[in-house]
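> sequence plus the predicted model coming up.
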Amino acid sequence: MSSGSPLTALDAPALAGIRRLNALDTVRARIALAVDLGLLAPGERLPPAGEIARALDVGEITVRRALVSLCDEGVLERRRGRAGGTLVSPRPATGRVPEIEAYRSAADDVHRLIDQRLLLECGVAHLAASNATPAQLEELRDLVARMDRAASWAEFHTCDERFHLLAAAATGLPAAEEQYGAVVRELYRYYLPYPMEYLRESNREHAELVAALTGHDPLKAVEVTRRHVEVLHRTMFVGLMGHPAARD
């Protein structure tokens, strides 16, 4: 047996493609790819730069520079006035952000990360159904309510990350929290902006999971978790590329 960690098989893949990108390029790629796939619609207003920075785990100055560059390239546009802000161009340019290719070429790695998350998160759900404290359950319910009220994909994503990491903490096992957290944070490097109607649907599954944890029902918790994670193979960009609804 190898002298390394017994959990080496669960380690995240190298993901060398996007690790060659700096923070500015990752923001440019994620927003531009969301526009290319129709997840951000023509004319849609983007959230404030500070919200985007928190959701994508980068600095606000980096986000502002990325937005300016995407405006220069015709993907986005800047409007002044009270109804202004940064919006997707009415006819956004495509094929002008070469950094997108690092994401497209990482499809196999992303599918492996989804499978790793599925394996770990089903275990998390099973244990949390037995070990979650009343305070943790209350915080999970509060996060579900906040995601229902979220005004933007950026605000939703920040709460979504907290929700899943808190569910891992509710297992009561620091090792489980560490292993799961490493995989989910790596996968979040690939998340794109999504339409709010899709995110609201996802949040209904969050509510189902909290109900299962509150009822100490590990089988129901695992069943909800399996549905919640498996769908990522189809709904993340790796499943949407080539989808009929996506732009050429």
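Structure's in. What do you need? Note that the coordinates shown come from a computational prediction; the quantities given were computed from them, not determined experimentally. Numbering: from 1, shown residues only.
> okay, CA-based contacts and neighbour counts for the rest of this
Will do.
> would you agree N203 is in contact with R149?
No - contact criterion CA atoms under 8 Å: N203 and R149 do not qualify, at 10.7 Å.
> ok, the two, which is more surrounded?
Shown here are N203 and R149; by other CA atoms under 10 Å, N203 has more neighbours (21 against 12).
> next SSE downstream of the one helix or strand the more buried one maps to?
N203 belongs to helix 196-214 when assigned by DSSP states H and E. As assigned by DSSP H and E, the chain's next helix or strand after helix 196-214 is helix 218-230.
> try it against this one:
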Amino acid sequence: MMSIEPGREVAGASAGAALFRPVRAGNAFEETVERLLQAIRLGVVGTGERLPSERELADRLGVSRVTLREAIRALADAGYVESRRGRYGGTFVNDTLPTPPEHVVDGRKVDAATLEDALSLRFVLETGAAELAAARELTRTDREHLTAMLANAADAGLGDYRRKDSRLHLAIAEVTASGTLTTALADARMRVNQLLDEIPLLERNLEHSNAQHEAIVNAILAGDPGAARTAMAEHIEGTSSLLRAFLS
């Protein structure tokens, strides 16, 4: 077995340096999952090989040990790695990796271009909707609607999270008072939800999403378009990192 240890030059070490670079603070968990999966799928850390130590990975990725362990646990649950105890323990890439299913959306196989098309459309529509909603003078009914949908998403269990999450995002579009935008965003969400249904629900990601939802809605209610757009962009980028990690 061969692992990438500190200071050891092996095939793929330069790629490892590129992949195990600091992640952005806003979506640390999601990007950590994405980086580790990229390293595994690209063969930077091969099957049967040991990942760098938790301390080294946390330092190189710029995340806490807690965040790193949660990301590793998510990959273990998905069948990519296993943790072993003892003198020669650590986190090892499984000898046999999960075989990705053939993902199909709207009758098309999900390749990189299809995935990026769906993610790009979502980014443009949802950041724009958040910005526009914050720029409007919301009615009392608008505010109550947003607050209610936020609470529903926060209280959702794993079984109905995606539905209530989608309903909150649609509520943001609804309070823009643009029927055309709401329709376009609903169509885009349908595409993205088909992709999301193909990846595991990660509790740590849901907790993070709920905190980001609150930041988005608070910015809209405060009438701050810039903050609403920024908060929505960060939220969407986190989800995009997970989709790229599991579907690319």
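Now that the structure is in, tell me what you want to look at. It should be emphasised that the depicted structure is a prediction, and the values quoted were computed from it without experimental measurement.
> picking up where we left off before, distance between the helix holding N203 of the first structure and the chain's centre?
Remark: helix 196-214 of the first structure is offset 15 Å from the chain centroid, using CA atoms, centre = their mean, to the nearest Å.
> what range does it cover in the second structure?
Aligned using TM-score structural alignment, helix 196-214 of the first structure spans residues 203-221 in the second structure.
> after superposition, how close is the matching stretch to the first structure?
Once fitted to the first structure, stretch 203-221 of the second structure is off its aligned match by 0.9 Å on average (mean CA distance after the TM-score superposition for the first structure).
> number of residues surrounding the residue mapped onto Q179 of the first structure from the second structure?
Using TM-score structural alignment, the equivalent of Q179 of the first structure in the second structure is A184. The tally of other residues near A184 of the second structure (other CA under 10 Å) stands at 15.
> what about A184 of the second structure, which helix or strand?
helix 179-196.
> so which bits of that helix are buried?
181-182, 185-186, 188-189, 191-192, 195-196 (16 or more other CA atoms under 10 Å).
> do stretch 222-240 of the first structure as well
For stretch 222-240 of the first structure, the neighbour count (16+ other CA under 10 Å) marks 222, 224-226, 228-229, 232-233, 236-238, 240 as buried.
> make a markdown table out of the residues you listed and add distance to V63 of the first structure.
Listed next are these as a markdown table, based on distance: CA to CA, whole Å:
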| residue | distance to V63 of the first structure |
| --- | --- |
| V222 | 37 |
| V224 | 35 |
| T225 | 32 |
| R226 | 34 |
| H228 | 29 |
| V229 | 28 |
| L232 | 26 |
| H233 | 28 |
| M236 | 22 |
| F237 | 21 |
| V238 | 24 |
| L240 | 25 |
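> picking up where we left off before, which strands or helices does the helix holding A184 of the second structure pack on?
strand 104-105, helix 112-135, helix 161-174 (3 or more CA pairs under 8 Å, 6 or more residues apart in numbering; DSSP states H and E).
> what does it contact?
Identification of contacts with helix 179-196 of the second structure by CA atoms under 8 Å, 6 or more residues apart in numbering yields 103, 105-106, 118-119, 121-122, 125-126, 129, 162, 166, 170, 173-174, 243.
> farthest pair in those?
Largest separation among the contacts of helix 179-196 of the second structure by CA to CA: H103 and E174, giving 30.3 Å.
> give me the most central residue, the first structure.
Nearest to the geometric centre of the first structure sits Y191, at 3.8 Å (CA atoms, centre = their mean).
> can you tell me how far it is from I114 of the first structure?
Counting by CA to CA, to the nearest Å, the gap from Y191 of the first structure to I114 of the first structure is 12 Å.
> over to D160 of the first structure?
16 Å.
> what's the answer for A170 of the first structure, then?
In terms of CA to CA, A170 of the first structure sits 21 Å off from I114 of the first structure.
> who's more crowded, the two?
Each of A170 of the first structure and I114 has its neighbours counted (other CA under 10 Å); A170 has more, 27 against 20.
> what lines up with that one in the second structure?
So, by TM-score structural alignment, A170 of the first structure is matched to V175.
> wait, isn't its match in contact with A133?
Yes - counting by CA under 8 Å, V175 of the second structure does reach A133; the two are 5.9 Å apart.
> give me the common contacts of those two.
By CA under 8 Å, 6+ apart, no residue touches both V175 of the second structure and A133.
> show me what counts as buried in the match of helix 196-214 of the first structure.
205-206, 208-210, 212-221.
> cool, stretch 152-165 of the first structure as well?
So, applying 16+ other CA under 10 Å, buried residues of stretch 152-165 of the first structure: 152-161, 163-165.
> ok, back up a step: turn the helices and strands packed on helix 179-196 of the second structure into TSV, columns for distance to D59 of the second structure.
TSV is the format used below for those (distance: least, CA to CA, whole Å):
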stretch	distance to D59 of the second structure
strand 104-105	38
helix 112-135	30
helix 161-174	33
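> T32 of the second structure: which of the ones you listed is closest?
Of all these, it is helix 112-135 that lies closest to T32 of the second structure, at 19.1 Å by CA to CA.
> list the contacts for I114 of the first structure?
Counting by CA under 8 Å, 6+ apart, I114 of the first structure has contacts 187, 229-230, 232-233.
> aligned partner of it in the second structure?
Per TM-score structural alignment, I114 of the first structure is aligned with L119.
> look up how far M149 of the second structure lies from that match.
From L119 of the second structure to M149 of the second structure the distance is 23 Å (CA to CA).
> equivalent analysis for G128 of the second structure, please.
Using CA to CA, one obtains 19 Å as the distance from G128 of the second structure to M149 of the second structure.
> what's the overlap in contacts for N203 and R149 of the first structure?
Listed contacts common to N203 of the first structure and R149 are nil; contacts here mean CA under 8 Å, 6+ apart.
> quick check: closest non-adjacent residue to D224 of the second structure.
Once flanking residues are discounted, D224 of the second structure sits nearest to A134: 5.6 Å by CA to CA, 6 or more residues apart in numbering.
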